[in-house]
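**Q** Here is my input, please return the structure:
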Amino acid sequence: MKHEHYEEFKTLACNQIEARGWLHHRLETLASGLSGHLDETWEDVGPESAWLGGDGESWERGPYFLDGLVPLAYLTGETRLKLKVEIWIHSVLASSSDNGYFGPSSNTDIWPRLVMMKALVSYAAIHKDNEHGAAVRALLGHFATYMQDQLTKKPLEMWSFARAMEACPSLFSLYDKTKDQALLKLAADLADHSLDWYTFFHDFPIKKPIWEYMPWQEYIDSMDEASQDEYQPTLLERDRSEELFQLYHTSHGVNIAMSFKYLAYRYKLTGDTKYLETLRNGKNKLMEYHGQGNGMYGCDEHLSGREPSQGTELCTVVELLYSLEQIMQITKDLSWSDWFEQVAYNALLTTISADGCSHQYNQQVNQISITVAKRQWYSNHDDSNIFGLEPNFGCCTANMHQGWPKFVQNLWMKDGQGYVCISYAPIQLHDQEVTITVTGGYPFSDTAKIHIHNERQTAFPITLTVPSWATSMDIIMDGRPMHASPKNHQIQLTETWADQTLEIRFGADIRIEETAQGLFVYRGPLLYALPIEAEESILVERGRFSDKEFRPTQAWNYGLLLSKRDEWTFTYQEMTIENRGVSHLPTIKAKGALVQNWGIEHNSAGKVPTGNVQYDDESTEDLVLIPYGLTTLRIAAFPALY
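**A** So this is what the prediction gives:
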C-alpha cells in the first residue's frame, strides 16, 4: 500500500504547541466561553450524557464535544479542562466490551464512534509513552477488529455510509504505532463499502442549488411517515429511493467537507494519483458552482449556490479545515494552504462570537440582520443565523470546538528532521531540543518573525509556505537578506540552527474580483467587508450564553465605485474590535455610494444588482472596509459602480 512507500508530514501533539498573540486570545475566549463550559450549560454533553454512563444523548454530540475539548485543554494548559477530558476518557475506556464495541449500548450506530476515535487518538498522542496512551490504543485496536467483523454482517447505512472513511485518520495513526497490516485492510474495506466520493468529485453532477434537483418537500414525502421528524428528517432508507438517498448525502455540506480528505486517503492507500487529480478537480467545480467569497461554499445544510445571502453551516467550516489539514499532511502539497488560510481567517473567525459564548449555525457573506426570520434556506430553520447556544440543530453546538484548536495544532508540521510552516499566525512549538516561536499579527499584518532556538545547534530544513497572493516575500535572517527561489509554493532553508530570527515580509496588493454575484475585495488571505452598525437584543436569556439578535442601525446597501479605484487606500487604524485581540486594524478606504435599486428579499440582502445599478453619483462617500472575520453585520459582495 502507498503508506509503505512514501514520507508525509507529521503533526505535533497539541501539548507541544502554544498559541500566541491574537490566536492565544481566541483560544482563551473559547476556553472561558462555550468550549470550556458547554457541559455545564447544555444537557446533551452534561453529566447525563450516555457517553458518561447517563440516560441522555447517546449519538454524536458527546464525541464531537470531546474532539474539540482534548486539543483545547492541552493547547491552553488549563487544568480545569484537562480534568474534564479525563472524565470523558475514563468513561469511554470503561465502556469497552470483550468484542471490541464501546460507547452507549442505547445507540449502536458506528458513525459517532468514528468521531470518538479521533478524540481518543488526539489524547493518545499526548500520552504516547504512558499507560493512558496504551489503554486508548488497545481500545482502538479492539474496535477496529469489531468494525472489520461488522462489515461482513451488515451494510453501512445513513451517516456511516457517507462518512465511513472518517475512521482513516485514526486507523493510520494507530498503524504508525503498531504496524498492524489489518488496520490498512480495514481502511481500504471501509472505503470500498461506503459512498463513492471519487465518482462524485470526478463528475460533479450538482451544478445548481439543490432545490432544483431535490425539493425538500419531495424528500420528506419520500420517507415513511414514522421518519418524518420535522427537526431532523434525514432517515430515508436506501431501498425506498436510492436516487434521493444519494442526492441527500452528496449535496450535504458537511459530508462534502469531510469527504475531501477521503480522496487523499484513497491516494495514500493505493498510490494512484488519479485521486489527487480528482481532488483538485472537485474543489474547482465545487467553488465554480457553489463558492462563496469567504472561501466556503453555499450550504445552508445542502449545496445552495453562490448567492451571498445563502448560508454556510459552521460544522462545514470546521470539517473543511480538518480535511485540508489532513490533505496537506498526506500530500505535502502546500498549495492547499491558500484555501486553508482563507477559510480560517474569514469564515471561521466570524461565525463564533468574539467572546466565545455563542455561535451561528449559518453565516452569510452579505449579512444585514441576524434575526429569527424566514430566509431562503433550503432546509434550515428561521433561527439559523442568530448567535446562540443551539440555533437550528445542535450539531454545530457540539462540533464547533475543534476548529481553532486543530488549526493551531496544524500551523506547523514536521518533515523528517525539519519543520514546515503552513501559515504564519503567532504560535510557539517545542520539539525535543528545538523551540520555534512565531510573533506578529499575521494575517492582520504583512510581517512575521520566526525565532528558531536549537540547543544541539544542528542542521535541518525549515520550509516556508509561499502564499499565492504574495506579490513578494522577503526573508531576512538576523539582518541579512536571504536569497531563495520559491518552488511548488514553498521556500526551503537549510541552516545549522542555533538562535536565529527570520523576518518574513510579504508584499500584497488590493485584489478585486468581479463576479455575477457581486464585487469582492481582498488583500492577503483576507476578504474585506463594510461593517454595519447594529443594535443587539436578547432573544433567550441565559446570562453569558444568551441567544442574541442583531438589527442594522444604518444603511447597508452600498456599492463600490470602480471609477474611483485609484483613490482607494490601504492603511492600519487604531480601531478596537471588542474581544477580537486585534487593535492595529488593517483597513481599506474605498469610494462608494448608496444603491437605490437594492433592497431586502426574504429578510436578507437581495440579489446584488450587476447591471443598471442606480445611484446618485453626487453623493459618494468614503467607506472603510475591515477584515470580514472581524464583522458581525456586513456587506462583502458589492454592486460595482462605474
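**Q** switch to C-alpha atoms for all contacts and neighbour counts from now on
**A** Noted.
**Q** Contacts only, for the nearest residue to residue 278 once chain neighbours are set aside.
**A** Computed as CA to CA, 6 or more residues apart in numbering, the closest residue to residue 278 that is not its neighbour in sequence is residue 202, at 5.5 Å. Applying CA atoms under 8 Å, 6 or more residues apart in numbering, we find residue 202 in contact with 278, 281-282.
**Q** Flag every buried residue along the strand of greatest length in the chain.
**A** Secondary structure of the chain per DSSP state E: the longest strand is strand 584-594. Buried residues in strand 584-594, counted by 16 or more other CA atoms under 10 Å: 584-588, 590-594.
**Q** on contacts alone, who are the packing partners of that strand?
**A** Using 3 or more CA pairs under 8 Å, 6 or more residues apart in numbering; DSSP states H and E, the elements in contact with strand 584-594 are strand 558-561, strand 569-574, strand 621-627.
**Q** out of those strands, nearest to residue 108?
**A** With CA to CA as the criterion, residue 108 lies closest to strand 621-627 of the helices and strands packed on strand 584-594, at 44.6 Å.
**Q** for the helices and strands packed on strand 584-594, which one ends up most surrounded?
**A** Among these, strand 558-561 has the highest mean neighbour count (mean count of other CA atoms under 10 Å), at a mean of 25.
**Q** With residue 117 as the reference, name the closest of the helices and strands packed on strand 584-594.
**A** strand 621-627 (36.0 Å).
**Q** Alongside the first, I'd like the structure of this one:
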Amino acid sequence: MFLVALFCALVFHVGSASLSDGDDGVDRMDGDIAGMPITLQANDKPSVCSKMCDSNPQCVCWAYCKANCSGDPSAPLCYLKDKLMPQSLNPCRVSGVKNATLLPYAFKPLPTGAVKPQGWLKEQLQIQADGLSGHLALFWIDVANSSWIGGKGDTGLHERTPYWLNGFVPLSYQLDEPSLQAQVHKYVDYILEHQSSDGWLGPEDDKDGNMYWSKFPMMLALLQYHEVNSSDTRILPAVMKFLHTARQKMFTVPLSGWSQYRWEDMVLSVHWLLENGNTGEEQFLWDLAEQAKQQGFDWKGYYEGNDFPTGSASSLSMANHGVNVGQSLKSGAVWYRQSKDDADRNSSYQRVERLFKYHGLASGTFGADEHLAGNMPSRGTELCTVVEGMFSFETLFAVIGDPMFAEQAEKMCYNALPATLTPDMWAHQYLQEVNEANAVHIDHHVWASDGPDSILYGLEPNYGCCTGNFNQGWPKFVSHIFLQSPDGGLILSMIAPCVVTAMTSDGSKQMVSVDTMYPWDGGVSITAQSSSPFPLYVRIPSWATGTSATINGGKPQMVEAGQLFKVQCSGTTKVMLNINMTLRVERRFNQAASIYKGPLLYGLEIGENYTALRSYDFNSKDYQITNTTPWNYALQLDDDKHPEMNLEFMYRGLQSDQPPFSITGSPAMIKAKGRLLPDWQLDLGSAAAPPASPVTSNQPVEDITLLPFGATELRIGEIPTLKPTGREG
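**A** Presented below is the predicted three-dimensional model:
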C-alpha cells in the first residue's frame, strides 16, 4: 500500500525540475558503468549525480537513489550508465540524461501570424474562410456540436475538432479576421475552462493507448494559438498539466493504434515546449519525448525492411495507411533533433526515395487510397494524406535545410491540394485521382478499401476526417513560406505573394514582401527592409535552370537551380527574379507523359457537369461530377526534350471574380493536339491504366487543352503519347 500511495503521488511530482535536477520518480535500470553505485553525502541532491555524469565521458544517463526510501540505504546513491536505458516509475529514484538539449533547426519556423498572405494567395485563404472552414463551427455536428465543447458530435477518435482548429487557428490570424478569431476563442476558452482536475484535455471516454491521439493535433492548435496570443497565460500551464497526466497514463497504458503510429506529432509539441516554454521542467519534457518515441512505431525500420510494399499493399495495416505514412515522413527528422544520430536524419532521404519510387504520383503526392496503392494514376490519394505530407515536407526543410523538401511541399500545395477541393472550397473529395474521368458513386471500384462515395465532392464523402483536416493545408503552407536562418537572416522557402515581419536577436525589425503570380508565371519581385543588414536566402527550384536575378536595378546575374540564392540586404533592397519556367515532360506509369511548366502539373481539360446529390446548411452540398467531353486522348508529343514543338503555353493572368484554381479562372493553359483512343475505357468505374506509350490511333487529330492540375475537378494528368510521325493536323 505504501508503494501504491507513492506511485499515485507521482501525478504531482514527476517532472517538477530542470535538467540538472532530473526527473523525479523515474528510474533507468541497468546499463551501469563498472564500479557503480557511488555513495553520496547525506545532503547531496540529484544535481550532484547529474554533474558526475557530465564529467564522465562514458556516461550517457544517470539515476539517483533517494536515501531512506522504501528500504534504500541511509545515504543517497548515484548510478552512472553508458547506455540510454528505458524509463520506469519508481518513487525512490530520480534520473536524467546527459546533454539533453535539442539540435537547432537548420531554419527555424517563425511564429504563427508572422507571414501574411498577399495577392492571389490572400484571396485563396479568403475563399477557404468563406467556404467550409469558416462555417463548420456553425453547422457541422462534429465541430458545431463537438464533444470537445460538451456536445454529442466528434465521437470515436475525437479528432475532427482538433484537426479543424489545427488549421483554423493560423487561418484566422493570417487573415486578421475578428469573426474567425471569435470562433477560435470560443473553442479554446471552453476547452481550457473544462480541463479535468488531473489535467486531461477534452473527452475522456477511451481507456486504451489510442486515447492520446486526438490530443496531438489539439496541442499543435493550442501552441499556434499561444504564438499569436502570448499574453494569454492559460495555454502553457494547461498543456503542461495535460502532458503530466498523459505521461502517467503512458507508463501503464502505452501508446497504441493511431497514437503509436503518429507519435512524432506529440514529440513536435514537446520539443516546442522545450525550446519556447520556459517551463523549468526540461528533463520531464525530454523524457516524455523519449518515452513517446520508444512506445511509437519504428518507422525507420519499416522503411528499411521488407514489410514496406513495393506495389499496392496486400496488408491493410496501420503501417501501410496513407495518412500515417504521410505523417511518418518527418518522424526521422523530428527525432534527429533529440537523438543527434545522423542515421535518423539520413533516414528522411531514404524514406522519400523509397516511397516515391514505388508510390509517387505526378501531382507530387503518393498513391494511398486508404493504404499504399502503387503509382497507377487511377488509384487514389486521401486528402488527409496530402495535407499531412505537405506538413511533413515543410518540417523536413526546417530541420534539415535541404531545398528539395521545400520544393516537394510546394509541388503538393500547388497541385494535389487544390485538385481535391472545389474552387469555392465548399466541397472536397476523400480520394483524388491523377487520372480522374469522373467523380461519381462507384460500388465496384479500383481503390482497395474505401467506400463507393470516396471520389464524390461534398461535405464529408466516405469519412469525415478530411473535413476537419484539410483546413491545415493552405495556412500551414503560409506559415512556412519564410523561416529564419542561423545567421540572423530569412529564408524564402516556397514562392508565393506574402509579407513577413520578423525580429532579429538585437531587436531589429525585418520586413520582406513578395509580389508574384508564381506558380503560373516566373516573375518575382522581392522588397526587403531593415534598419540593420541581414542576409536573405531565396530557394531557386531545381527545374529552373537559366533563372536570373537583378538586385537594386543592377546587372542581371544567373543563379544556380536547386540552391539557396543569397542576397545581402541593407536598408531597402529590391530583388527581381526571373524564374525560368520551361515546359518539361516526365514519363510515368506505362510511359505516360506528365507535362509541367514551373511547379505546375498540367492535365487534360475535361468538360464537367455538376449534379447536386444532397444539400446541407449554407452553401454546402454533395456533388457528383460527370464528364461532358471525352477524356481518353493520346497526346501528340514528338520530342520530350523539346515539348514546345507541340505544346503552346498561354498566360492570361487572373480572371475577374474567378478563383485562380478553377477552369474558368486559371491564369494559364497549354494548347496541344491529340487523338482519341477508343479502346482506352473505364475499368471499375475509373480510367483504366493508360496504355503503354507510344500508341497509335486512326482517329482524327483534334485540338485539346491542358489546364493546371489544381484548377480541375476532372482531368488526365498522366497522358499516353502518340508514336511520333512528324507534326500532324
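**Q** what's the TM-score for these two chains?
**A** Comparison of the two superposed chains (TM-score structural alignment, normalised by the length of the first structure) gives a TM-score of 0.90, and 601 aligned residues with a CA RMSD of 2.0 Å.
**Q** So what touches the longest strand of the first structure?
**A** By CA under 8 Å, 6+ apart, the surrounding residues in contact with strand 584-594 of the first structure are 444-445, 528, 556-561, 564-565, 567-576, 615-617, 619-627, 641.
**Q** let's see it at 6 Å
**A** Here strand 584-594 of the first structure makes contact (CA atoms under 6 Å, 6 or more residues apart in numbering) with 557-561, 568-575, 620-626.
**Q** cool, and stretch 553-570 of the first structure?
**A** Stretch 553-570 of the first structure has contacts (CA under 6 Å, 6+ apart) with 533-534, 587-595, 638-642.
**Q** and which of those residues is nearest residue 31 of the first structure?
**A** The closest of those, once distances to residue 31 of the first structure are taken by CA to CA, is residue 534, at 26.6 Å.
**Q** Find me the equivalent region of stretch 173-185 of the second structure in the first structure.
**A** The aligned range for stretch 173-185 of the second structure in the first structure is 74-86, by TM-score structural alignment.
**Q** Kindly report the same for stretch 447-466 of the second structure.
**A** Across the first structure, the stretch matching stretch 447-466 of the second structure (TM-score structural alignment) is residues 377-396.
**Q** residues in contact with the matching stretch?
**A** For stretch 377-396 of the first structure, contacts defined as CA under 6 Å, 6+ apart pick out 300, 315, 358-363, 370-374, 397, 547-549.
**Q** Kindly recompute the last result at 7 Å.
**A** The contact list for stretch 377-396 of the first structure, computed with CA atoms under 7 Å, 6 or more residues apart in numbering, reads 61, 211, 216, 300-302, 310-311, 314-315, 358-363, 370-375, 397, 545-549.
**Q** now swap in stretch 353-368 of the second structure and tell me
**A** Applying CA under 7 Å, 6+ apart, the contact partners of stretch 353-368 of the second structure are 310-311, 322, 373-375, 377, 379-382, 386, 408, 411-412, 415-416, 434, 594, 601.
**Q** Buried ones among the contacts of stretch 377-396 of the first structure?
**A** Buried members of these, scored by 16+ other CA under 10 Å, are 61, 211, 300-302, 310-311, 314-315, 358-363, 370-373, 375, 397, 545-549.
**Q** Mark which of those are part of strands, please.
**A** 300, 302, 311, 362-363, 547-549.
**Q** Distance of the nearest residue to residue 133 of the second structure once chain neighbours are set aside relative to residue 172 of the second structure?
**A** Nearest in space to residue 133 of the second structure, with sequence neighbours left out and distances taken as CA to CA, 6+ apart, is residue 471 at 6.3 Å. Here the criterion is CA to CA, to the nearest Å. By it, residue 471 of the second structure lies 11 Å from residue 172 of the second structure.
**Q** what does residue 462 of the second structure give?
**A** Relative to residue 172 of the second structure, residue 462 of the second structure is positioned 28 Å away (CA to CA).
**Q** what's the answer for residue 665 of the second structure, then?
**A** Plainly put, residue 665 of the second structure is 25 Å away from residue 172 of the second structure if you go by CA to CA.
**Q** ok, those two, which is more surrounded?
**A** Remark: of residue 665 of the second structure and residue 172, residue 172 carries more neighbours, 25 against 18, as counted by other CA atoms under 10 Å.
**Q** which residues sit in contact with that one?
**A** Neighbour list for residue 172 of the second structure: 180-181 [criterion: CA under 7 Å, 6+ apart].
**Q** could you redo the last one with a cut-off of 8 Å?
**A** Counting by CA under 8 Å, 6+ apart, residue 172 of the second structure touches 178, 180-181, 184.
**Q** just the buried members of those residues?
**A** Buried among the contacts of residue 172 of the second structure (16+ other CA under 10 Å): 180-181, 184.
**Q** Any chance of these in a markdown table with secondary structure and distance to residue 557 of the second structure as columns?
**A** Formatted as a markdown table, those follow (DSSP: H, G, I helix; E, B strand; the rest coil; distance: CA to CA, whole Å):
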| residue | secondary structure | distance to residue 557 of the second structure |
| --- | --- | --- |
| 180 | helix | 44 |
| 181 | helix | 44 |
| 184 | helix | 47 |
